[in-house]
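# Sequence below, structure please.
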Amino acid sequence: MIHIDGNSLTLCEIERVLYDKEQVAVAEEAIKGILDARSLVERKLKEGKIVYGINTGFGKLSETTISNEHVRDLQVNLIRSHACGVGEPFSEPITRLMLLLRANALAKGYSGIRMELIQLLIDCLNHGVHPVIPSKGSLGASGDLAPLSHLALVLIGEGEAIYQGRRYPGMVALQKAGLKAIELEAKEGLALINGTQAMAASGVIAYIEGKRLADFADGIASLTLESLRGVLDPFLPMTHEVRPFKEQQDVAKRICAYVDGSGLMTRQGEVRIQDAYSLRCIPQVHGAIQQVLSYVEDKLTIEINAATDNPLIFPETDQVISGGNFHGQPLAFAMDFLGIAISELANISERRIERLVNPQLNDLPPFLSANPGLESGLMITQYVAASLVSENKVLAHPSSVDSIPSSANQEDHVSMGATAARHALSILENARKVLAIEWICAAQAADFRGMEKLAPKTRKLYDYVRKRVAYAASDRSFSFDIDKMANELKHCREPFL
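Here you go, the predicted structure:
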């Protein structure tokens, strides 16, 4: 059981909820803060105080006062009017994570909502009621308004949700799971949608999968190194000790561990003096990518335990403050940075693919074909990798440098963080396919070299791919093989080191 309090949720706990379906509950120590904040909201209403989002309109309409008899209608109208997202729905892991992160942010105790609302979010998560949430439509400031509104619709018995693999109207999905819709009270609609949970959820998934791919890339690159009879010397410790980036040193150590015991690696001068940069500079490039991942992890860890709605409720000082914690700029930068890093992971991988298949750059059969000339072998896999890498260069254009004013220019600067996160996920999908192609090509090259000469650890990588993708003794379509190995890179947790 994972207990959330708004302050201590970790990425490891998130993985347990997403992939192991571990149950979630509100931590006992968080309940007092939740209740205290709610009491302050109700007291402000009784006192007739004018407070943004409680008894006023929203955005440019914030100067419009709403009477107490209409404060409930105000919250429902907000959800309905803002639920206008478009595009394909978010994946199940992202949707589940949006439920978890919104509940965690509300449990922090600065949102002024009732405990029952947080509990319903958690119940939907634990019972597998997954709102259908279109993935496009957020500006990444004022919160992820459109996506979170689609999430909130289901809580009030509207919208649509997936339950046990089938799509239902929101009310039906709740009923099938034994849950009841909730009637929103003052502040609660705004508290549900004024947050960064769509971009944060997408970002966490992108980080988790990006970290897995970057770690895998070291092993795949090592298999390529052996298949090309790479020079070991650039990976030895002394080079990296005099440029002491820890991540660079770590990658170099991993490469050395992968190829330890190899009968194919060479030493400087045996076959050639120097390898090309895509081989020789693996620690420098992969290490820099790991630095980006560390930066992204830090920003996500802060954000998933932050209060990001508006206004915020401070019972200890009897204040309700309208601020800007919903602004997604920190995540927008992080997601753009992540997209750039993963693009580069694919970029250098494609260059290694070229060295594996190009007969002008190696002493292997042309295009790793068993019958070159009559057959084209793996020639076109490099074309595919080049296409994906080129597409990533477009997707890696930073979203965070763009802003379009909204709400009659009241909200005149936005982050586009949700777009940055979606692009990072698209880049990641392409990069997995590029690394899958390198893995397949490296294994094919190892067959020509003699797989028995591989180091023990890279032999595990070779065996892993060979159980799923057969040696190409003749021409065939590789689309299915590429997709299969890309899927392995997405889900595999095999400890090859």
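# contacts and neighbour counts: CA atoms only from here.
Fine.
# Look at residue 299 and say how many residues are nearby.
16 (other Cα atoms under 10 Å).
# can you check the one 10 residues further on too?
With neighbours defined by other Cα under 10 Å, the count for residue 309 comes to 27.
# Repeat that for the one 3 residues further on.
For residue 312, the tally of surrounding residues (other Cα under 10 Å) stands at 21.
# do the same with residue 196
By other Cα under 10 Å, neighbour count at residue 196 equals 34.
# Now that it has come up, it's in contact with residue 147, right?
No - assessed by Cα atoms under 8 Å, residue 196 is found out of contact with residue 147, at 9.9 Å.
# Another sequence for comparison is provided below:
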Amino acid sequence: MGKVIIDGNNLTIEDVVHVARDGYRVELSSIAEERVLHSRKIVERYVNDEKVVYGITTGFGNFSDVVISKEDTEILQKNLIMSHSCGVGKPLPEEVVRAIMLLRANALAKGFSGVRLETLKTLIEMLNKGVTPVIPEKGSLGASGDLAPLAHMVLVMIGKGEALYKGKRMSGEKAMKEAGIAPVVLSSKEGLALINGTQVMTAIGCLNVYDSKRLIKSADAISSITLEALRGIIDAFDDRVQMVRPHRGQMVVAKNIKKMCEESTLITRQGEIRVQDAYTLRCIPQVHGAIRDAIEYVEDVLIREINSATDNPLIFPDDGDVISGGNFHGEPIALAMDFLGIAVSEIANISERRIERLVNYQLNDLPPFLTEKGGLNSGMMIAQYTAASLVSENKVLAHPASVDSIPSSANQEDHVSMGTIAARKAREIIENATRVIAIELMAALQAMEFKKGLKKGKGSQVIYDLVRKYVKPLEEDRELYIDINACFDIIKSGKVLEALEKEGIILE
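Sure, this is the predicted structure:
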């Protein structure tokens, strides 16, 4: 099993995926340990001197003017976690919670939060031993960070709440006991340091970006099969066309399509069958390319965020200062997640129109709905309905969450980001878009069955051979949801890209 060493500054999205999905161990760097110890000394000094500092010797939110005595600081932190545990709805997936825990640990490792080293190590130990807090998915405004969901994470750290351990849901107290981890008694500043940040929206965002990058590569590959099945024109993918409009994503997609179509006799040249293709074929580089550029922008935002200190107040040990600011505000992630959702919706939009071109005999030279015995059989008629339904749902989900704000905490927190809603919506959009691409894959391969005697491109042949292990050609009507789900699993698992890479076809 691999490991990820965190220092607060160098975490990658791949690291997040490894910990969240692959169970990598997490270790804290020695430099980070020193920074955490240094910053904790500042907090203890302020508490001992009974200096009035937000969140250390005061209440929270609109209670920031209420001074708390030194004797009550532990009660203050415990009450904070219990009172803020107001999440509702279904639990977040285990992989998301593991990502949340990692990101919170990495933020604390920067040394600007003032937690004790043992508290941070407890969070890391929970990750490594598989104690996963049950965190309801709803209840965050995205400023002051993800308060409610992160409070549910901390509940387990203090021996309360609920957790998953070895596949079973149980009380947090029992999970910690069975894992051999001592619950934490929170000290001054620690409760606030653990829940005041953007780690929930950002954790979901990291997994979203990783999945989106894999999906758009798969979409390039699968759209090339459709291009071949419809005897598409390769001239539109000429390097010269892309160079006079040099968006990086567009250039990459055109290269990917040409790699996939190498050695194909299905593909045509300009004027051979027709002069121009419809936009859904001809403009694949322009549309997929713009989506890629959007994903790249979102990735850049997330890489900055996962290596940032996002709680409040922040401790600056070198100066001995404690400053209240607004790094918990999720606006950067909210806007990025809305953008990602819109971009990925477009993967599905253009794919569904390619599906229509595959099943509609008025737009191609194929049997209606890709079945030879139409009438007796409906073929892939209703598969297109399903794709259209998913696309329509995505249009609703793509409405930006970040344009909304509701004041909270007696108008002290009077503008919020709704970033966690944006991240959750984007996750749903990605799932829907993957299913649409799965339907395109199923339909494009079925169309290939009617092109005997013509040679598939190198990439198309690889994918054809892979998918036909799980999904046989459609000769008579059968339960297509089974085939759709199989194609979905092949795409989501990354098998499409792995099969291509195994044959030396590396898509960028």
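# ranges for the strands of structure 1?
Here structure 1 has its strands, by DSSP state E, at 2-4, 24-26, 86-89, 129-131, 134-136, 160-163, 166-169, 312-314, 319-321.
# Roughly how far does whichever residue in structure 1 pairs up with residue 118 of structure 2 sit from residue 483 of structure 1?
Aligned counterpart of residue 118 of structure 2 in structure 1: residue 116 (TM-score structural alignment). Applying Cα to Cα, to the nearest Å, the value for residue 116 of structure 1 to residue 483 of structure 1 is 44 Å.
# And residue 183 of structure 1, by the same measure?
Going from residue 183 of structure 1 to residue 483 of structure 1 by Cα to Cα gives 45 Å.
# Residue 302 of structure 1 too?
According to Cα to Cα, residue 302 of structure 1 and residue 483 of structure 1 sit 34 Å apart.
# could you dump the strands of structure 1 to TSV with distance to residue 357 of structure 1?
Below are the strands of structure 1 laid out as TSV (distance: least, Cα to Cα, whole Å):
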stretch	distance to residue 357 of structure 1
strand 2-4	49
strand 24-26	50
strand 86-89	37
strand 129-131	45
strand 134-136	38
strand 160-163	45
strand 166-169	45
strand 312-314	58
strand 319-321	61
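# Just say which of the ones you listed is most tucked in.
Mean neighbour count, computed with mean count of other Cα atoms under 10 Å, is highest for strand 129-131 among these, reaching a mean of 31.
# how much does that one stray from structure 2?
Once fitted to structure 2, strand 129-131 of structure 1 is off its aligned match by 0.6 Å on average (mean Cα distance after the TM-score superposition for structure 1).
# What range does that strand cover in structure 2?
Counting by TM-score structural alignment, strand 129-131 of structure 1 sits on residues 131-133 of structure 2.
# Without its sequence neighbours, what residue ends up closest to whichever residue in structure 2 pairs up with residue 288 of structure 1?
In structure 2, the residue paired with residue 288 of structure 1 is residue 290, using TM-score structural alignment. Nearest residue to residue 290 of structure 2 in three dimensions, chain neighbours excluded: residue 249, at 6.0 Å (Cα to Cα, 6 or more residues apart in numbering).
# tell me the contacts of that neighbour?
Residue 249 of structure 2 sits next to 285-286, 288-293 when contact means Cα atoms under 8 Å, 6 or more residues apart in numbering.
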